[in-house]
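A.B. asks: Make a model of this:
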Amino acid sequence: MLSHIDTTTYAKSIYVDQDNVYIVGYTDAIGERSFKLWKNGVPTKLISGERINRGLDLTVENENVYAAGYEQVGDKYVPRVFKNNELLPIQHTASGHTYAFAVQVVDEKVYVLGSEYRNGKQANIIWENGKEIDFLSVESGYSEFQSMIVVPKE
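C.D. replies: This next block holds a predicted model:
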């Protein structure tokens, strides 16, 4: 069971790996909001508190579970990426809201798609192992990428 009668639950991404079903999302209840990962219906709170927490995407690679989303810290949103429920570092400025929307693992590298507000504009960003790939960053006024496919080099 993903939800209870007094909790609003949002399942944002699902991944099936062999006999395991993983779901990432978030719950909003009075006094508590949680970034959650469910494995076969059993929830794990990756982030919990009164502020906004959003789990948005997940993937499984070599039995490792990766989840991406964001958390409100002070008056800003910051990206959050987890590997097996442990927070991974991700480089971002503190100048504006920064989000992580998608995660994928290719050739043992963790790719995260997100966006960051810089100088009144939104920069669409891809991080590789927590570091921004500058040449893929695109600043725009109104576009936002929320999904990606990373293809390995041959």
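A.B. asks: hey, let's count contacts and neighbours off CA atoms from now on
C.D. replies: Will do.
A.B. asks: in the protein, which residue is closest to the centre?
C.D. replies: Note on the chain: the residue nearest the mean C-alpha position is A68, at 1.7 Å, using CA atoms, centre = their mean.
A.B. asks: name the element that residue belongs to?
C.D. replies: In the assignment (DSSP states H and E), A68 maps to strand 64-73.
A.B. asks: quick one: stretch 88-102 to chain centroid distance?
C.D. replies: 10 Å (CA atoms, centre = their mean, to the nearest Å).
A.B. asks: swap in stretch 32-46?
C.D. replies: Counting by CA atoms, centre = their mean, stretch 32-46 is centred 13 Å from the centre of its parent chain.
A.B. asks: what's in contact with that stretch?
C.D. replies: 1-2, 20-28, 47-55, 67, 69, 85 (CA atoms under 8 Å, 6 or more residues apart in numbering).
A.B. asks: Now intersect the residues you listed with the strands, please.
C.D. replies: The strands, defined by DSSP state E, take in 20-28, 47-49, 53-55, 67, 69 from the contacts of stretch 32-46.
A.B. asks: how about this one, so we can line them up?
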Amino acid sequence: MKKIILFLILTQSAISCTNSEVTADDNQMSEGKYYAVGSTYGKNKDNQFTQLASVWIDGIPTILSNTAIVSAANAVAFYNNDRYVAGTESLSNGNTILKLWKNNTSESVTDGNHHVEVTDLIVSEGNVYIAGNESVGPLNSSIATIWKNGQVLRLSDQTSEANAVYVYNNDVYATGYKVIDDKKIAIVWKNGVETVLNSEQNDLESTATDIYVDADNIYVVGYLRNSFKSRAILWKNNSPATLSDENDFSQAKALFVHNTDVYVVGCDIDTDRYDFVGKVWKNGTLVTEINGANPKSIDIKNNKIYMAGTGLDDRGMHDEGKIWESDVTNLNFVAKYKFPNNKINAVLVK
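C.D. replies: Below is the predicted model:
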């Protein structure tokens, strides 16, 4: 199999992006066209080098925003061949603006009067749902929020975070956590009504990170933790199953249901050295480990699995954005694309 190395130097771009080359190992993506979102290192409007919200199409980057101090793209979705990307632009006063890019045309969803975080995005029947958090209220606390076509839907009036959104049969599901009695508790919201996720260890805090819904089941992943331990968890219809070993400091970040198989990606964290070992679980069983990897997004298309996140470079010294690919039958993940000096937050294959 011929080995191809692609160096995409952005010297002709209107915005100079030093060290933003993307390399592809072995072959390009085996099936489909892939879209990665995150941020690339380039010059903003003030001619300062910083992280800029970007989308990569089969490894070729397009900068979405260079008008803010810092910007980032966090989630990507498609609807009727239109591409939607959600992210943020940071302002000099510490606040942020929630941005939605539709086919590279930008829209400001919030006014910049508060700090906003974007965590997820889905488009269903023409409606755009963005999950995230906005610091509002007397204490300027983070509040779990869904923006539907730009309209604000607060999920709580207490400190909380929404980490994912999913729409099924016109019902809107979100998941994250809410602070109850000074402790983070994993929550699922259905059309704004909350359900506390069960935990077999009440001494640990819980956080939910992703959600998937079908006709019969609600799947949620996340973790239980305190300062000394963290356990990756998969909830199926609010019944928790521990994915990680008791002595590992583990977190589950994202899931994807393919046919009847449930895939979960996450990592173990060495809290002393802050090293990562990427983890892939299939139907509750650990099937793959990737040293130096911190995957946080997963997509499956044409029997191929794609994971996006950060991983160590070839020298094992610095983090770089990466996309890994594997066939669903062999689960042998290869870092197909590497993004030196760039951050990759999500991947979608179309």
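A.B. asks: Are any of the contacts of stretch 32-46 of structure 1 buried, and if so which?
C.D. replies: When the contacts of stretch 32-46 of structure 1 are checked for burial by 16 or more other CA atoms under 10 Å, the buried set is 2, 22-28, 47-48, 51-55, 67, 69, 85.
A.B. asks: residue contacts, the equivalent of the residue nearest to the centre of structure 1 over in structure 2?
C.D. replies: Aligned counterpart of A68 of structure 1 in structure 2: V265 (TM-score structural alignment). Residues counted as contacts of V265 of structure 2 (CA under 8 Å, 6+ apart) are A252, K253, A254, L255, G278, K279, V280, W281, P295, K296, S297, I298.
A.B. asks: Distance to E107 of structure 2 added to those residues, as a markdown table?
C.D. replies: Converted to a markdown table, the contacts of V265 of structure 2 look like this (distance: CA to CA, whole Å):
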| residue | distance to E107 of structure 2 |
| --- | --- |
| A252 | 32 |
| K253 | 28 |
| A254 | 27 |
| L255 | 29 |
| G278 | 35 |
| K279 | 36 |
| V280 | 36 |
| W281 | 37 |
| P295 | 29 |
| K296 | 26 |
| S297 | 24 |
| I298 | 26 |
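A.B. asks: Now restrict those residues to buried residues only.
C.D. replies: A252, K253, A254, L255, G278, K279, V280, W281, P295, K296, S297, I298.
A.B. asks: with structure 2 superposed, average distance for the helix or strand hosting R33 of structure 1?
C.D. replies: In this assignment (DSSP H and E), R33 of structure 1 forms part of strand 32-39. After superposition onto structure 2, strand 32-39 of structure 1 sits on average 1.1 Å from its aligned residues (mean CA distance after the TM-score superposition for structure 1).
A.B. asks: got the angle for that strand vs strand 20-29?
C.D. replies: Calculated by axes from the mean of the first three to the mean of the last three CA atoms, to 10 degrees, strand 32-39 of structure 1 forms an angle of 170 degrees with strand 20-29.
A.B. asks: Now the element after the strand holding A68 of structure 1, going C-ward?
C.D. replies: That would be, after strand 64-73 of structure 1 and using DSSP H and E, strand 76-83.
A.B. asks: what comes into contact with that next one?
C.D. replies: So strand 76-83 of structure 1 is contacted by 64-72, 87-90, 92, 94, 96-100, 114 (CA under 8 Å, 6+ apart).
A.B. asks: rerun at 6 Å
C.D. replies: The contact list for strand 76-83 of structure 1, computed with CA atoms under 6 Å, 6 or more residues apart in numbering, reads 65-71, 87-88, 97-100.
A.B. asks: which of those are the two that sit furthest away from each other?
C.D. replies: V65 and H97 (25.4 Å; CA to CA).
A.B. asks: the more surrounded of those two?
C.D. replies: More neighbours surround H97 than the other of V65 of structure 1 and H97, with 21 against 18 (other CA atoms under 10 Å).
A.B. asks: quick one, what contacts the more buried one?
C.D. replies: By CA under 6 Å, 6+ apart, the residues touching H97 of structure 1 are K76, Y77, E116, Y117.
A.B. asks: With distance to I126 of structure 1 and neighbour count as extra columns, can I get these in TSV?
C.D. replies: Shown next, in TSV, are the contacts of H97 of structure 1 (distance: CA to CA, whole Å; neighbours: other CA atoms under 10 Å):
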residue	distance to I126 of structure 1	neighbour count
K76	19	13
Y77	17	21
E116	11	26
Y117	14	19
